[in-house]
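S.K.: With the sequence up front, the predicted model follows.
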Amino acid sequence: MEFIVVPIYKILPLLLLFVLAGCEDNQFTDVIGDNWIKDPEVCLEDTTPVTFKKVAYWTPDAIDSDNDNLTLINFSSLTHVNYTSIVLNADGTLVIPADEEPLENLVLEAHAQSVKVAISIGEWQDADNTIFNQIANDKTLTKKFVNNLIDFIDDYELDGVDINWQNIDSESESDSFKALLEALSDELTQEGKFLSITAPSGEDDKAANKISTDNFQYVNFINVLAFDSTNNDSLHSSLQDAKDALSYWTERCVVKNKLVLGVPFYSRGNAVQSYDYLIRDDISYACVDESERRNYNGIPTIVEKTNYALSNAGGMMMKSLEQDIYQRNNDDVDFSEYSLVNVINETVLGNTVSVCQ
């Protein structure tokens, strides 16, 4: 008797169909679920030139009125600042801040050092994306929102906008996101303004898998939220988290120049505290990542992440400026060399940061 040898790759699809044919509809979903893997993306060689960006968020509400650190920030160490956050209404209008002075002063201080300023929209105010979806799915509202945004940018002499649309949970929502970004990009490009967005870290974040990288063609850069990770290394923003986040998006063919690695200036653990609070409590905390059941990014980790980004990304994103440590007039200790903004800048410049050595 002769046997016919059939290569396994020829019968594997038939076996899969046989298994799925015996499943009820809900079982089929269980088999596919979030584990369904599309054809792998084949990435072309990335030859895009890298312009390294140093992007920071800044929230005026968090500043102690007696210690306004806006005038203490070393803007020459930055390239972009995002003012957080402008409130967006469901009718496409934007809420002008009750106190306009912080935004106006930010623009003056930053522009004096040739630093670009944008407003950030979304995040805490529209965490479930209800407003974004409503606007993106209505062409009239989309047009109204874009026009209002352009007017706001012109009124405050801004350089761009950062869209913080998080937790994409379906392909249809990703498509809505894409439509909104396309409409924004068209108008902002004509005005000579930039468009950035936030993106989840990747591997352990189901929202990342729902985002089509086609959306990224409309943005100048992407602030990758490589913190508050759900992995199991006990740290909310380890060096490995940063590597995993950049690898995830790089393997999905996002060019290096568009990826801006996010780092936190705050702790997680038994309490959420700013880096400034931690270091003023004990200066030695600047050189470690854990203290009193809190974890954060100390100077050595920030240096390592910056060096990794220099080889694998297009910039560093800092969240958030008001949580960094600054030298104030009444300080009896020199804190300037412990500033994470300065640490990142010195590392980018190729200088050795020796404060923790």
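M.R.: Received it, and whenever you're ready, just let me know what you need. Residues are numbered from 1 along each chain as shown.
S.K.: From here on, just use CA atoms for contacts and neighbour counts.
M.R.: Fine.
S.K.: Sticking with Phe152, tell me its helix or strand.
M.R.: helix 139-155 (DSSP states H and E).
S.K.: Quick one: list the elements packing against that helix.
M.R.: Packing partners of helix 139-155 (3 or more C-alpha pairs under 8 Å, 6 or more residues apart in numbering; DSSP states H and E): strand 94-95, helix 130-136, helix 171-191.
S.K.: Run the angle between that helix and helix 171-191 for me.
M.R.: Orientation of helix 139-155 against helix 171-191 (axes from the mean of the first three to the mean of the last three C-alpha atoms, to 10 degrees) gives an angle of 40 degrees.
S.K.: Buried ones in helix 139-155, by neighbour count?
M.R.: Under the neighbour-count criterion of 16 or more other C-alpha atoms under 10 Å, helix 139-155 has Leu141, Thr142, Lys143, Lys144, Phe145, Val146, Asn147, Leu149, Ile150, Phe152, Ile153 buried.
S.K.: what sits up against that helix?
M.R.: Residues outside helix 139-155 that contact it (C-alpha atoms under 8 Å, 6 or more residues apart in numbering): 91-94, 135-136, 159-160, 180, 183-184, 187-188.
S.K.: For the helix or strand just after that helix, name the packing helices and strands.
M.R.: The C-terminal neighbour of helix 139-155 among helices and strands, as given by DSSP H and E, is strand 160-164. With contacts defined as 3+ C-alpha pairs under 8 Å, 6+ apart, strand 160-164 has these neighbours: strand 116-122, strand 194-200.
S.K.: this is the comparison structure:
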Amino acid sequence: MKNFKNVLFLFLLLTSIFFVKGQKVVGYMDVNLSEAEARADLMNWSHMSDFIYGFITPDNNGNLPDPTGLKLFNDIKQKCLDNGVDLHFSSGGASNSGMFHTIGQNSTATANFAKEIADVMETHGMVGWDLDWEFPRTAAEQISQVNILKAVHDEFTARGKREEWHIAIAVGGETPSVGPQGVYHTDYCSADAFQYIDYLNMMSYDIGRNISGDDNHSSYEDAVNNVIDWNNKGCPISKMVLGVPFYARHKTTRGLPPGSFYDITYGNMSNDDPATYFNQDFKGDYYYNGAPTLKQKVDYIMQQGGVGVMIWEVTYDRFDEYSLLKALHDEMDKYRCDAPEPDLGDDISLCGSSFISLDGGVSPLGGLTFTWKDENGTLVNQSPSASTFNVENSGLYTLEVWKDGCNRSDDVNVTATINTPDLGGPYELCDPVSVVLDAGAIPSGHNYQWQIDDQDISGAINQSFEVKKAGTYKIVISAEGCSSVHATASVTSEVPYAESDTICNAGDEGVLEANEDVNWYELENSESVLFTGSLFSTIANENATFWMAGTGSSLTEYTTLKSTFGSGWSASVNNYGTKITVLSEMSIVGLAVKPSASGTLKLNLKESDGTTVLQTTSFTVSAGEQDVVLDWTGIAPGTYFIDAEGSSMSLIIDGTGADNDFEIPGVLTSEKTCYERWGAAYSPSVNYGFFNRLKLMAGKECKRVPVQIIIDAEAQECLTVSSSYLKDLETKIFPNPSNTFFTLTKFSGDVYMIDSKGALVKSYQNVQNNFTFGDNLENGVYFVHMKNENGISVQKVVKK
């Protein structure tokens, strides 16, 4: 549980302030402003930690322009390199956000946009990207917003850069607590977006007088309310960057000062008396943020655990001693600290131990001191050597690592209860064919026991367990002096299961038993099937791995709807669509259409409202019947419409309904007629529709499952009490395998039948030569334990 604290030396006895990763002062620039180039040369770049280049914006397909051809890009890139400033870029803007919904509702464009962003960042050494979509107002647009952010997150992850490259979104400042307005900027962003971003760039300015009632369009109170409201929306404060303005608006009309665009800036408005305007928030009836308000905002966002501040627009500043950028930099300086960051780890339990040694992972080097605290006060104060501390009682403990008058700290909760792990899930076995459940490291004095369906798994007493078959798995953790705890995970399986077999000697027969009829293979990618059935046996001269797969293909291609077109006429693509109900996840491979003329054919998969586009594909086609490839993947269960709205030509509609509805059991249904729309919504039609030969893929292509035959003469079932006696025995069990009964020859004594799970199935006392048994056994692998006064012998048999 991380806390970062930084205390000014002069105020050590008075206060402590949260230290967060970042302490960012972010300059945001619109490079297209008229004076941007001249002012960029005047700025003190070292007063910024980060810089956002605005804007590099995509086309409707997600393609980005080459930034080296954009205004000031090369110059700004060099300035950032020369001054140690992290370079980001932004896409969008207040008047240039129209393409994002088009991109976000098209999976191909979304993936391409994410790739383009990553390519630009990788090529130019950037560290972040900002989505400035102003604003995704509808639910559909917010789905597109999340689609884009997830795609960028996944692309960064795939390139191994997710920790290094950062994702931000810009959001508005007219939020509920600022003042009543009906619809708020918090309504223009999905909470689902927050999981994919690192920074929330809050545009806490341009707030209307009729909303906040403040003279200032970006007051301190409005900033506080913004943070509260976006946090209530679901965004952690640790991701928030508070926007601050370097420009003014009228206190009542919120209009801009008369004159050129740059006349709204603090830099120009303050020219006649810089010292005065630097220390106040207004000039006449026009309000901005002077240095005192900016410093107050820095203190607030940092003490709340935020990331820092973002400036719109950074070139609006002065470039002398009355620079607002300098004021922000200087105020942020007290939140910077060179002390190393301790890490006390996750909450820990005293159960099973008389004490626990806490260690923050910081070595006692020159210049460092260590302070340990609990909830009642200081335990060790400013020690140069106390990098660890032993605790005997539960409670909240804090380690502060001090250097040069500031500290970073971490807390850990020491409990008197066993920590309950999270096993995750539910899981499905298919690809991969097994999953490792992990309960975390085993603390001293703790005991672990894994179970399946509430039954102990023999020997499964470690922190992790590899699951290869379906069931409800449980980890039970116990420790002396504490109540046991448990956690469960549900596992389903689309693949067969078999235990590995252990034989005693090379040349023995190994038998593998699956829980269903399977195809057995010699190699993972073999095409030739060795055997089909649940029991597979072979003579093994060395350790061997065989592979099994279900006997039926789990991924199947289907074709539905009519196979040929009937009589019809040329109809508008805006009026007809085919309704499908998807019953299990599937992909649409393609379908057949009959354009009335050549042109661009656009096919769409829409939600049940008949309006929201989920996937779309365009083609250049000629007139006449033809099959087209769609490759629409990942279609979840639900109701959808397929239409051709947006095509440049009409399509031939089949006017004769099918004899019956179409159905692929468990996969898809579609009615025998299409739907038509002459107003806002689709309704059933008497016509069949535009589309034939709908091809789709459903099911899952699972991996093959490896199963081993292991030669181990030291295995338990291979050991005997009197090996010299057993070597001379001529005891035999035949036939083996058997589909009826077994006969045991040349043995007298007791016989015990053990199944492959180690359970006693049957016992026989004082059997004699030519003893028959096993006619009532279920099919499977068994171990026959033969015992008399001379020793014990074990032999494996197979009942088919």
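M.R.: Done, it's in. All values reported here derive from a predicted model rather than from experimental measurement.
S.K.: related to what we said a few turns ago, which part of structure 2 matches the helix holding Phe152 of structure 1?
M.R.: Under TM-score structural alignment, the counterpart of helix 139-155 of structure 1 in structure 2 spans residues 107-123.
S.K.: again, but for stretch 8-18 of structure 1
M.R.: So stretch 8-18 of structure 1 sits over no part of structure 2, by TM-score structural alignment.
S.K.: try stretch 166-186 of structure 1
M.R.: By TM-score structural alignment, stretch 166-186 of structure 1 lines up with residues 134-154 in structure 2.
S.K.: do the same with stretch 216-225 of structure 1
M.R.: Taken onto structure 2 by TM-score structural alignment, stretch 216-225 of structure 1 occupies residues 194-203 there.
S.K.: What's the end-to-end length of the matching stretch?
M.R.: Start and end residues of stretch 194-203 of structure 2 are separated by 16 Å (C-alpha to C-alpha, to the nearest Å).
S.K.: same question, stretch 131-150 of structure 1
M.R.: 18 Å.
S.K.: Pretty sure Asp241 of structure 1 sits in a helix.
M.R.: Yes. Membership of Asp241 of structure 1 in a helix is supported by DSSP: H, G, I helix; E, B strand; the rest coil.
S.K.: That one -> structure 2?
M.R.: Taking TM-score structural alignment, the alignment pairs Asp241 of structure 1 with Asp222 from structure 2.
S.K.: How about Ala118 of structure 1?
M.R.: Using TM-score structural alignment, the equivalent of Ala118 of structure 1 in structure 2 is His88.
S.K.: Could you do Thr59 of structure 1 as well?
M.R.: Using TM-score structural alignment, Thr59 of structure 1 sits opposite Asp30 in structure 2.
S.K.: Now do the same contact list for its match.
M.R.: By C-alpha under 8 Å, 6+ apart, the contact set of Asp30 of structure 2 is Ala36, Tyr53, Gly54, Phe55, Glu313.
S.K.: CSV for those residues, including neighbour count and distance to Asp82 of structure 2?
M.R.: As requested, the contacts of Asp30 of structure 2 are exported to CSV (neighbours: other C-alpha atoms under 10 Å; distance: C-alpha to C-alpha, whole Å):
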residue, neighbour count, distance to Asp82 of structure 2
Ala36, 18, 19
Tyr53, 22, 16
Gly54, 21, 20
Phe55, 23, 21
Glu313, 18, 21
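S.K.: before we move on, the earlier item: which residues are contacting the match of stretch 166-186 of structure 1?
M.R.: For stretch 134-154 of structure 2, using C-alpha under 8 Å, 6+ apart, the contacting residues are 92-95, 97, 100-101, 103-105, 110-111, 113-115, 117-118, 162, 167, 170-171, 187-190, 192-193, 196-197, 612.
S.K.: same thing but at 6 Å, please
M.R.: Contact partners of stretch 134-154 of structure 2, identified using C-alpha atoms under 6 Å, 6 or more residues apart in numbering, comprise Ala94, His101, Gly104, Gln105, Thr110, Ala111, Ala114, Tyr188, Ser190, Ala193.
S.K.: which residues of structure 1 fall in strands?
M.R.: 53-58, 80-88, 94-95, 116-122, 160-164, 194-200, 221-225, 259-264, 268-269, 290-291, 294-295, 315-319 (DSSP state E).
S.K.: With structure 2 overlaid, report how far the third one is off on average.
M.R.: Average distance between strand 94-95 of structure 1 and its aligned residues in structure 2, after superposition and using mean C-alpha distance after the TM-score superposition for structure 1, equals 2.5 Å.
S.K.: Onto which residues of structure 2 does that strand map?
M.R.: Residues 64-65 of structure 2 are where strand 94-95 of structure 1 lands when matched by TM-score structural alignment.
S.K.: cool, the last one as well?
M.R.: Residue correspondence for strand 315-319 of structure 1 in structure 2, counting by TM-score structural alignment: residues 308-312.
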